[in-house]
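# fold the following for me, if possible:
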Amino acid sequence: ADSQLDPVTMDNHHDRPELQQAHESGLGVVTRFSETLSKSMRYMAMPIDDVNHQYGFIRVALPLSLIDQRLDRLRNIVMVAASLTAIIALLLGFWIARSFAVPLSRMTNMAQLYSEGDYKQRLEIDRQDEIGELAKTLNLFAETAAQREATRRDFIANASHELKTPVTAIQGITETLLEDAGMDEETRQQFLQKVNGQSIRLSQLISDLLALSRLESSGAESFENVDLKEIIERSCKVLQPFAKEKTLSLDVQCPENKVVISGDEESLNQLLINLLDNAIKYTPEGGKVTVQLSTYHEQAIVEVEDNGIGIEPAEQQRIFERFYRVDKARSKTLGGTGLGLSIVKHIVIRHQGHIALESTPGQGSLFRVTLPLVSL
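This next block holds a predicted model:
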């Protein structure tokens, strides 16, 4: 039987290649030119049989032209789909690239401004990805850099002013001495004492500036185990004569055992000297200065307390700033440079500690320094 032609008019197809393959292997697939249909065909044949007997074959065929048409159609569909996919991919890639390129370009321009010292502008990029994090980091950098630049300018201005004052005084006095050759000896000695005093102040200011610069640029590489009790006792002995000169009571309270911390002995000695010197200077005659050392929860606690003039609450927030003086006239009279407490703060920070101030005007001040102990 045949679905398209009358089988009576057809030859016996038993010898066709696809039927021979089906007879031998159970499946025959052949592409050939059909003499019967006068066209190229794709044949597939399978036997009709059971276990004991083969009854015949079933064969299906499709013109190659139809297969080619369907393949062409499928190929066109694939090509269109591939083209659309490529276009979408290009558009998506362009959008993604632009979404990164635009903010990166803005950040590059902003970084260029920051490198030139212009920290006024900020990036406005509201994203929750790496680009957003980078923008936040750049903004934070700009804020920090702006604060440091302002601090640097203030420091330079203050340092210039503080250095200029004694230099101007020395220059004025020496000019007076040079111009007045007939000055009496007593007046000359008074002028020379002023020059000496201004020279001492200038030397102290330069020394404090160098100490502050050294503290800001150094790390913990020179640390070693030191006995804080020994440093306190030694510092108190150095300043005892100055306390005695003002009839002040200098009371030292330390535990019997060593209190060991990791630190730089020279810096810690300067910390104690500065705090004690500050307390002695601003405590009236007949007053009392107390230094107490204790330990609590793996921390060494140093307290320097006086019953001096105290500090107003509004001033306490700025007491550790460079060149800041609560009473400028009084500080200069007492020989202060305005850097002592700033140096103290930097020493404490360098030793991973904490400093706090408690003060009541007219009653006195308490400086509390907390430093980590060394486990022995």
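# only C-alpha atoms for contact and neighbour calcs from this point on.
Fine.
# where along the stretch 201-350 of the chain do the strands fall?
224-227, 249-253, 260-263, 288-296, 299-306 (DSSP state E, counting those that start in this stretch).
# so which of the ones you listed comes closest to G353?
With CA to CA as the criterion, G353 lies closest to strand 299-306 of the strands of the stretch 201-350 of the chain, at 9.1 Å.
# among the strands of the stretch 201-350 of the chain, which is nearest S65?
strand 260-263 (92.3 Å).
# packing partners for that closest one?
Applying 3 or more CA pairs under 8 Å, 6 or more residues apart in numbering; DSSP states H and E, one finds that strand 260-263 contacts strand 224-227, strand 364-372.
# which among those strands is found nearest to S249?
strand 364-372 (14.2 Å).
# count of residues packed around E24?
For E24, the tally of surrounding residues (other CA atoms under 10 Å) stands at 11.
# cool, and Q193?
12.
# that one: which element?
Using DSSP states H and E, the element containing Q193 is helix 185-217.
# and that helix, how far from the chain's centre?
The chain centre lies 39 Å from the centre of helix 185-217; the measure is CA atoms, centre = their mean, to the nearest Å.
# one more to put side by side:
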Amino acid sequence: MKGLLARWDVTPAEKAELPFAAQLLMVNVRRVEPACLLGILTKSAEMLGGFHATLRYVELPFACAFLLLTQIVRRRPPRWWSAVFVAAFVVGALLMTQFNVAALGAQGRLTSAYPLMLLSLVLLFVIPPRALLCGTAALFASYCAIVWRVDARGAEKFVAIENTALTSIIAVVAALLIHSNRRRDYEQQRVIRLQNDTLRDRNAELDSLMAITAHDLRSPLHGIRNLFDLAIRRAAHDPGLPLKVLDQTIASVDGMLALVTRLLDAHAAEHRVLEELAEQDVRAVVLGAAARIAPLARASGVRIDADLPPRALVALADAAALGQVLDNLLANAVRFSPAGATVTVAAWPEETRIALGVRDRGPGVPVPQRARLFMKFQRGEPSPPGAPPGAGMGLFIVATLAARMDAVIRHEQVPGGGALFVIALRCA
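From the prediction side, this is the model:
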């Protein structure tokens, strides 16, 4: 039974990969097979039972032909002609049932074959309600025309048309319920898949966090332990050694504090409540960030150059968040620039936005890293000589704060080497 259900429906793997419309089309293509098998079985039984209407010699080849075509169509991805194939089968089956009604009507008899066939096909296939409503209306009109010409009493004709109208309404409602249930199931599974993807990404982030934190904390902790061990063993011979050891451990402690600070900054960027965006003259924010980075730049032998227009550039931003964005971009630029280089921070109008750019003269961003540039734990490679590797959080913080200010952050290729990062803020 499970094998037949898998053959005539979509598998869980296909549900995970295909969009809703493609799923419905694939289901309907596969449902043609059981419909053909049932048609062949019933028509053969009728012929064995002595019912040898001429139309039976059309219906059997029709069912056999579609059964063979289904084996070809179902092996290929759903396309527009797959929808035509399914529609041709459903409409053909209903029209032949109406011809049966007409053939029996010529003998003065009315049959309920058409409404039964309509209801059976609606329950078997997953038909969009609008398409079924339009098709059913046209077929119902042709059915009424056939019944009206039957040589039977008016009351019988009225009852036949009334029953068919009621069945058509029930069929449309059933199609609506089946279609909506399929849609609801698809949406629920899509939400579950997105949640699973999010959990998988979170687990990957936690794994990266554990690996980076353990790696970056282990080395300085080992160094501090070795220095303390040395101070303990030689303190009796060198009374001034403990002070020297404490002085040397300051750099290691500062490095560990810097790592923890970056991790806390990343968490704050994701969850901190920003102030309401307000009109800001971005020139003042740029100059403030350049002044804060100036000591770091001087220590690295790098010059900060601010290229700002004489008139105000007013954008909607959170001043603190924008300052943190520029701090991160400028710190990265200084870190990757060689001694004697110049880091340029500029601002300019850009269509409906105000753009701020930070350019360095470093090695630039290698092509393989550009796709994941603004993701967590993506460290710039190669690291500057003599500098410890970063935590891989700076550009993630930049992208997160930019998105929360409805700004756009991008990396651009520039002639002459180096990297250019641009944040485009909404104009006031």
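# which of the residues in the helix holding Q193 of the first structure are buried?
By 16 or more other CA atoms under 10 Å, the buried positions in helix 185-217 of the first structure come out as 188, 191-192, 194-195, 198-199, 201-202, 205-206, 208-209, 211-212, 215.
# and the two most separated of these?
Using CA to CA, the pair of those lying farthest apart is R188 and L215, separated by 40.5 Å.
# need the distance between the two termini of stretch 323-332 of the first structure.
By CA to CA, to the nearest Å, the extent of stretch 323-332 of the first structure from end to end equals 11 Å.
# what sits up against that stretch?
158-159, 311, 315, 318-319, 337-339 (CA atoms under 8 Å, 6 or more residues apart in numbering).
# switch to 10 Å and redo it
154-155, 158-159, 162, 201, 278, 281-282, 310-312, 314-316, 318-319, 333-342 (CA atoms under 10 Å, 6 or more residues apart in numbering).
# give me the buried entries from the residues you listed.
158-159, 162, 201, 278, 281-282, 310-311, 319, 335-342.
# narrow these to those in helices?
The helices, defined by DSSP state H, take in 158-159, 162, 201, 278, 281, 340-342 from these.
# of those residues, which is the nearest to T360 of the first structure?
Taking CA to CA as the measure, T360 of the first structure lies nearest N278 of these, at 15.8 Å.
# what's the match for that closest one in the second structure?
Mapped onto the second structure by TM-score structural alignment, N278 of the first structure lines up with N332.
# quick revisit: now tabulate the helices and strands packed on strand 260-263 of the first structure in CSV and tack on distance to R42 of the first structure and mean neighbour count.
CSV is the format used below for these (distance: least, CA to CA, whole Å; neighbours: other CA atoms under 10 Å):
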stretch, distance to R42 of the first structure, mean neighbour count
strand 224-227, 93, 16
strand 364-372, 91, 21
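# name the nearest residue to R368 of the first structure, ignoring sequence neighbours.
Nearest in space to R368 of the first structure, with sequence neighbours left out and distances taken as CA to CA, 6 or more residues apart in numbering, is E303 at 4.5 Å.
# you'd agree the one you found is up against L293?
Yes - in this structure, E303 of the first structure is within contact of L293 by CA atoms under 10 Å, at 6.6 Å.
# which residues do those two both contact?
Residues touching both E303 of the first structure and L293 (CA under 10 Å, 6+ apart): 253, 368-369.
# three-state assignment of the aligned partner of N203 of the second structure in the first structure?
Correspondence of N203 of the second structure to the first structure, assessed by TM-score structural alignment: R153. Secondary structure, DSSP: H, G, I helix; E, B strand; the rest coil: R153 of the first structure is helix.
# ok, now which ones touch R153 of the first structure?
R153 of the first structure makes contact with 147, 159, according to CA under 10 Å, 6+ apart.
# the residue nearest the centre of the second structure: helix or strand, and which one exactly?
In the second structure, the C-alpha nearest the mean C-alpha coordinate belongs to L194, at 7.7 Å (CA atoms, centre = their mean). Element membership of L194 of the second structure [criterion: DSSP H and E] is helix 154-234.
# that older thread, which of the buried residues of helix 185-217 of the first structure lies closest to L62 of the first structure?
If you rank the buried residues of helix 185-217 of the first structure by distance to L62 of the first structure using CA to CA, L215 comes first, at 92.9 Å.
# surely that closest one touches L271?
No - the criterion here is CA under 10 Å, and L215 of the first structure misses it with L271 at 11.7 Å.
# make CSV out of the ones in helices among the buried ones among the contacts of stretch 323-332 of the first structure and add distance to F223 of the first structure.
Output for these, formatted as CSV (distance: CA to CA, whole Å):
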residue, distance to F223 of the first structure
N158, 31
A159, 29
E162, 32
R201, 31
N278, 26
K281, 31
G340, 22
L341, 21
S342, 21
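# and of the helices and strands packed on strand 260-263 of the first structure, who's closest to R59 of the first structure?
That would be strand 364-372 among these, by CA to CA, at 94.7 Å.
# ok, average deviation of that closest one from the second structure?
Compared with the second structure after the fit, strand 364-372 of the first structure shows a mean deviation of 0.9 Å (mean CA distance after the TM-score superposition for the first structure).
# could you tell me where that strand falls in the second structure?
Across the second structure, the stretch matching strand 364-372 of the first structure (TM-score structural alignment) is residues 418-426.
# what about the matching stretch, distance to the chain center?
Distance, stretch centre to chain centre, for stretch 418-426 of the second structure: 25 Å (CA atoms, centre = their mean).
# go on, stretch 356-374 of the first structure?
Averaging C-alpha positions (CA atoms, centre = their mean) puts stretch 356-374 of the first structure 30 Å from its chain's average.
# same check on stretch 383-397 of the second structure?
In terms of CA atoms, centre = their mean, the centre of stretch 383-397 of the second structure is set 29 Å apart from its chain centre.
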